[in-house]
Each structure stands twice: as C-alpha cells, then as structure tokens.
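*Asks:* Structure for this input, please:
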Amino acid sequence: MDEILSVAVDNLTSPMVMFFALGFLAAMTKVDLSLPQPVAKTIAMYLMLAIGFKGGVGMAGTGAGLSVLTPIAIGIVISALLPFIGYQLLRLSSGLSAINAAAVAAHFGSISIVTFLTASQILVDRGQGGEGILVAVAAAMEAPAIVAGIWIAARYLKKNPQEQSTGSQDLSMREAVFNSSILVLIGSFIIGWVVGPEGLSEVKPFIMDPFKGVLCLFLLDMGAIAGRGLMQNRKVLDLGVMAFGLYMPLIGAGIMALAVWPLDLSIAGKTLMLVLAASASYIAVPAAMRLALPQANPAVYVTLSLGVTFPFNLVIGIPLYVALANWLY
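*Replies:* Okay, here's the model as predicted:
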C-alpha cells in the first residue's frame, strides 16, 4: 500500500499529469485550451519520432534474438486476444449492440502511445528506464486488435446481413498497420537503432531536451479534448460501458503481468508491458473503425477510450501498474 501511495503521489504531482488535469478541468468549465489541429498533429509527430528514436538507440548493438522477439510476440498475441475478452464482457454487461461492442473491444486490445510515453517518462523520473525494444512492442500491438475487432464484427454481420452498412469499406492490412503514427514510430526506431548513441548526440538538443515540455503541452491538449468529449457525449455511455472502461485496463494488465513473468526484462520494462496491455487506443483504432465499421457509433468508443480510460490510466492506473510490477518482480 505504501508503494502504491508513493507512486500515486509522484504521479499526481508530475508536470505531465498536472497539465492533463488543467486541460480537463478547463474543458469542464467550458474554457477551451485545445491546440489548433495542425499544431497538435505536429507535436504528436514529434513525440512519436522522439520516443521511437530513443528506443532504437537503446537497442543499438543488440541482435534480433529471443530476448527481442519474445516480448514482441507476446504483445501481438495479447493485442489480438483482448478484443475477444472485451467483446464478451460488453455483451454481457452493457446495452451496446454487437457492432458497437466489437468496435469498443478493438480499442482495448490496441494501445495508447501517449499513455506509454507518459508512463515511460514517469519511470525515467524515478530512475527506472525501460528497454528500447518496448517501442517495437508498442508498434506491434496496434494492428492485431484492429483485425480482431473487425473479424468479430464481420462474423456477426455474416449471421445478421440486414445490419450491414452500405457505407462500409474493407480495411486492408496496409491501412491497419501503416498509419502515420506507427510509420513514424517504426521508422525513427530503425534510424535510432542504426545510428546508435553517436547519432543521438548529434540531435540531442532536439530529441532529448524539449521532450518533457512538449509532452506536457500535448497532454494539456489531450486533457481539453477528453474533458470536452466527456461533457458532450457522456449520455451515450451507460453504466455497464463506463464500468468496462475502468475494469478492462486492469484485466489487460493482469493478463500481461502473467505473460511477462518469465521474460528477461527489467522491472521498468515489465511495467511498461503492463501499461501497453492496459491502455486503449484513441487515434489509430478510431480511424480504422470509421472506415471499416461506419455503423458503429464513434461517440461511444472515442468517449470511452479518451474520456474515461485515458484519465483513469494516467491518474490511477500507472501507479497501480508500477506498484504491481515492483511487488511481483
């Protein structure tokens, strides 16, 4: 308990979480602190580039052995598994239709890169840095959940063709895997891996020094968006759906905690694996669902992942996962 409280206090008083809270509270009082879309997109691109590059540098000089491939394989399997668990739970405990449940479940199998970035920085501030390979794990966990969610919906629609939307389109693997954020993340990871520490020293003033401040600005914007979305769309979330947004991250973290137990990763590395399994996408998966399942309601899945699960993980979840990893490993 003391460990959880210590991490929680450190987390709640970190600049990143406090800036998120500022944006969230501002939205609740109807003060708009959100950034212009081009600025927000540029900042998001910078964060993907920086975390990918730093992860690649951390991997420089290592080969593609089992210690590298096993965490990626575990991430892929769990990303594909969680939508099936989430779908069944939603159908049992909420009033969501099958299509909406499939769309929501896909979000909880995928990952929130911003939750990962924030947890990474919090661990660094505590003197615990995770392995560079975790950036590759994060990238690998995006697409399997998208494919699983679409497969669940397609299976339902095959039995109920009258619910098929005329506006739906087939989502190719290229569109699922190579969205811009993942492409930048993977590309910068490879570049960092190739150039190593010497290459990092050349761009350190751009990659390292501004990172924490830029992340604070981005979280201010995310807080404003999350608060506004929750204010506008809270009526579309029934009690069962709201509860799902709070307990599903814990289920994901629990499954991942068992899966990474035997891995040769640091405690910080295992913590970040838990964070990845506990987070919910609000960038890549919403874009994919709008294309592949236009009959699903974006107000449900975006509001739940961004307005409920993201704040929960940022404020409560990360301290829990840090404490759990320190206790288990």
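*Asks:* okay, CA-based contacts and neighbour counts for the rest of this
*Replies:* Fine.
*Asks:* So what's the residue count around the closest residue in space to Ala50 that isn't next to it in sequence?
*Replies:* Nearest non-adjacent residue to Ala50, counting by C-alpha to C-alpha, 6 or more residues apart in numbering: Ile207, 5.3 Å away. A count of nearby residues for Ile207, using other C-alpha atoms under 10 Å, gives 18.
*Asks:* what does the one 5 residues further on give?
*Replies:* Lys212 has 16 neighbouring residues, counting by other C-alpha under 10 Å.
*Asks:* Give me the contact list for stretch 154-164.
*Replies:* Here stretch 154-164 makes contact (C-alpha atoms under 8 Å, 6 or more residues apart in numbering) with Ala98, Ile99, Gln295.
*Asks:* buried sites along stretch 156-172?
*Replies:* Tyr156, Leu157, Gln164, Leu171 (16 or more other C-alpha atoms under 10 Å).
*Asks:* can you map out the helices along the stretch 51-200 of the chain?
*Replies:* Under the criterion DSSP state H, counting those that start in this stretch, the stretch 51-200 of the chain contains helices at 66-93, 98-109, 113-125, 133-140, 143-159, 173-177, 180-207.
*Asks:* Deepest-packed of those, please.
*Replies:* helix 98-109 (a mean of 30; mean count of other C-alpha atoms under 10 Å).
*Asks:* Now do that one against helix 66-93, angle only.
*Replies:* Interaxial angle, helix 98-109 versus helix 66-93 (axes from the mean of the first three to the mean of the last three C-alpha atoms, to 10 degrees): 150 degrees.
*Asks:* want to put them side by side, so please do this one too:
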Amino acid sequence: MTTLDLLQANLLSPPVLCFALGALAVAARSDLRVPEPVFAALSMYLMLSIGLRGGAELGHVSVQAVAAPIAGAFLICCAIPLWCYAALRRLGRLSVPDSAALAAHYGSVSAVTFAAVTAMLDRQAVSYEGYAATLLAVMEVPAIIVAIGLARVAETASAGGIVATGSGGAFLGANRPVTRGGGQALLAEVLSSKSVLILIGGLAIGALAGSASLTKVKPFFVDLFPGALCVFLLALGHMAASRASEFRKAGVFLVGFALLMPLLHATLGLGIAYAVGLSMGGAIILATLAASASYIAAPAAVQLALPEANPSLYLTCSLAITFPFNIALGLPLYQAMAQAFYG
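*Replies:* Next comes the predicted model:
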C-alpha cells in the first residue's frame, strides 16, 4: 500500500470526515454543536475504554516484555520538552512561561490521536501490541513535570533565588514563592486530573479483571468505540476550526514549530520503537504518540502551574495546528515511514 493509498484511506475514513464536518460547520456558521456534557462524557468514555482494553492485554504479557518499551516511551516524553523549550526560547524568543507551556504540550500526548491511530490500524487489520495503552499512560504526565521544572529553574536563575532541597523539591524564586511540598502538590494535581486518573484507573481495572471478565462489557467499550470516536472528533473539528483565526497570533515560527515537531518526534519514536523491539504496528503507535500534542491533561496542569502563559499560543498550536495535521496527514505518513523503516 503506497503512501498515497494510505493518505486517501485515512482522509476518507469516518473519524476524519467527522472532524472535517465539525470544521465545515464553523465555516458555514451553522449552529451545529456537541453539547458540553456530551463532549465531557465522550472524553471519559474514550479514556476508560482505552484503559480497560490496554489493561486487559497487559495481563497477558510479562514484565520483561513491557519493560523496554515502557522505558523507551518514558525516555521520549522526558527528552522532548528539553529541546522544545530550548528552541522556543532561543529561536522563537518566547517567554519562559510560554516556552515551558508549549514544551509541556508537545512532550505530553493526545489520547484522541492514540484512539485514531489504533482505529486506523484496526480498520487495516494491522497487528500491534495489546498493551499499547500502557505507553499512552506512561507518556502523559512526565513531560508536563519536566517542562514546569524547566520554568521553575529559569525563574529561579533570573530572580537570583535559591533552590529548596526539602521534601517537595520546590523551586523558590522572587516572583513565585512556592512552599515546601509544592512540587508534590503539583504532581498530585496532575495525577488526579480526570483524564490521567481515568486512563490509569482503566488500565488497573482491565489488568485486575482480565479479558474474560471484560467480555460482558465488550459491546459497550469495544464495539461502540469507533462511533463514539466519530462524534468526539466532530466536536474537536468544530473546536479546532473555531481557533483558526488565532493562527496569526501564533506567528510564522510557531506554525512551523507545530508542523515540524510532529515529524521530528515521529522519527524519534520510530527509532526507539525499533530499538526496543516493538512490531511495526507498535512502532506506528509510538511514533504517533511522540508526534502528538496534549490538549486535555497539559492545559489543565499549565493553567495551574503557569497561569501567566498565553493559552492562545499553546492551544492554537496543539489543537488547531498539530492535531488536525496528525489526524489528516500524519497518521498515514507515519505508517508509510514505519513500512519503509521496517522493510
């Protein structure tokens, strides 16, 4: 299957067409809306479904089998914020809060993009590791913590403050006093956010219950998943198109950043996937996760820890540029890259 065939198949898939319909509704000034309660319920449903299925598969594999992929995924999400932050500060000339906020978004991952790539692979009957949802769970939080830590270090250095070495490991600066234990409070806040909690909780439930016990709920959490994803992407298409006018605020550099970083990170993901022994399907998933940008967990954490960061920058880049690029063009491109890489 050529890259053009993969692109055509993805662009004509129901989830992508639903995303386009949501964007078209904005262009047509339609009153089409997915009610907020429905959107929130679908978000919880998708995360729980991903977690349950991944946890059930995780129960069939040994610790030795997943150790290397988990380590590789963890390495990726800790490394990405480092060079994203450096590029945004030095080349983009962005402020410390804005650079850290964007680094957090691009180091963390998008669960909806994960759902889209697994749906694509399922449609094409491409096999992949059943515990792939574990990689999603591993990659969601660490990058946020790394990026916020970079901001704290920069603020401390610029303010001539000191670094506390107490139990919380919090950084103290003249402009942002943080009590001891502040680092622990931030970590607890991120881990207790509904997206992270539902995903990790779903993994735990799936692993404890096992595949046999989950058979009874399969019609709801597995069979209805593609349809729920379509409705969710309809809402996201509307949301992304609503922010299209903010492209000019992002500037040429940030638009380029939002399009180039996914390609760079997907290449890194493929290399790590090959090194840790993932199948080609697993490599496509890890590459897609590395290429994705968070717009659920990261915004919540950034608003808490970096309230001075400009939401129009990190939400426009992650949701209005990178997400549509990945859904429409990135998925088939990463699949073609993996096919070429794996031979």
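*Asks:* Dump the buried residues of stretch 156-172 of structure 1 into JSON lines; add distance to Ala325 of structure 1 as well.
*Replies:* As requested, these are exported to JSON lines (distance: C-alpha to C-alpha, whole Å):
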{"residue": "Tyr156", "distance to Ala325 of structure 1": "38"}
{"residue": "Leu157", "distance to Ala325 of structure 1": "40"}
{"residue": "Gln164", "distance to Ala325 of structure 1": "44"}
{"residue": "Leu171", "distance to Ala325 of structure 1": "37"}
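*Asks:* Pick the one among the contacts of stretch 154-164 of structure 1 closest to Leu89 of structure 1.
*Replies:* Distance to Leu89 of structure 1 across these (C-alpha to C-alpha) is lowest for Ala98, with 11.4 Å.
*Asks:* who's sitting farthest from the centroid in structure 1?
*Replies:* Gln162 (33.6 Å; C-alpha atoms, centre = their mean).
*Asks:* Relative to Gly187 of structure 1, how far out is it?
*Replies:* To Gly187 of structure 1, Gln162 of structure 1 is 42 Å away according to C-alpha to C-alpha, to the nearest Å.
*Asks:* again with Leu171 of structure 1
*Replies:* According to C-alpha to C-alpha, Leu171 of structure 1 stands 22 Å off from Gly187 of structure 1.
*Asks:* just Leu90 of structure 1 next, same as before
*Replies:* 36 Å.
*Asks:* quick one: contacts for Arg33 of structure 2?
*Replies:* Per C-alpha under 8 Å, 6+ apart, neighbours of Arg33 of structure 2: Ala235, His238.
*Asks:* Over to Asn326 of structure 2?
*Replies:* Thr113, Pro262, Thr288, Ala291, Ser292.
*Asks:* Neighbours of the second one, how many?
*Replies:* What that stands for is Pro262 of structure 2. Residues within reach of Pro262 of structure 2, counting by other C-alpha under 10 Å, total 25.
*Asks:* mind listing what the counterpart of it in structure 1 touches?
*Replies:* If you follow Pro262 of structure 2 across to structure 1 using TM-score structural alignment, you land on Pro249. By C-alpha under 8 Å, 6+ apart, the contact list for Pro249 of structure 1 reads Phe108, Ala277, Ala278, Ser279, Ala280, Thr309, Asn313, Gly317.
*Asks:* What lines up with the fourth one in structure 2?
*Replies:* In the superposition onto structure 2, Ser279 of structure 1 corresponds to Ser292 when matched by TM-score structural alignment.
*Asks:* Pick the one among the contacts of stretch 154-164 of structure 1 closest to Leu69 of structure 1.
*Replies:* Comparing the contacts of stretch 154-164 of structure 1 against Leu69 of structure 1 with C-alpha to C-alpha places Ile99 closest, at 33.6 Å.
*Asks:* what's the mean deviation for stretch 247-255 of structure 2 versus structure 1?
*Replies:* By mean C-alpha distance after the TM-score superposition for structure 1, the fitted stretch 247-255 of structure 2 averages 1.1 Å away from its aligned residues in structure 1.
*Asks:* Could you check that stretch and say which residues are buried?
*Replies:* Phe247, Ala250, Leu254, Val255.
*Asks:* dump the residue contacts of Val147 of structure 1.
*Replies:* Ala80, Ala176.
*Asks:* Just tell me what it corresponds to in structure 2.
*Replies:* Alignment note (TM-score structural alignment): Val147 of structure 1 maps to Ile145 of structure 2.
*Asks:* Can you get me a residue count around the nearest residue to Ala273 of structure 2 once chain neighbours are set aside?
*Replies:* Spatially, and ignoring its direct neighbours in sequence, Ala273 of structure 2 is nearest to Ala283 (5.0 Å; C-alpha to C-alpha, 6+ apart). The tally of other residues near Ala283 of structure 2 (other C-alpha under 10 Å) stands at 31.
*Asks:* Now Ala283 of structure 2: which helix or strand?
*Replies:* helix 280-291 (DSSP states H and E).
*Asks:* Relative to structure 1, what is the average displacement of that helix?
*Replies:* With mean C-alpha distance after the TM-score superposition for structure 1, helix 280-291 of structure 2 averages 0.5 Å from its match.
*Asks:* I'd like to know which elements that helix is packed against.
*Replies:* helix 63-90, helix 111-123, helix 132-140, helix 247-275, helix 331-342 (3 or more C-alpha pairs under 8 Å, 6 or more residues apart in numbering; DSSP states H and E).
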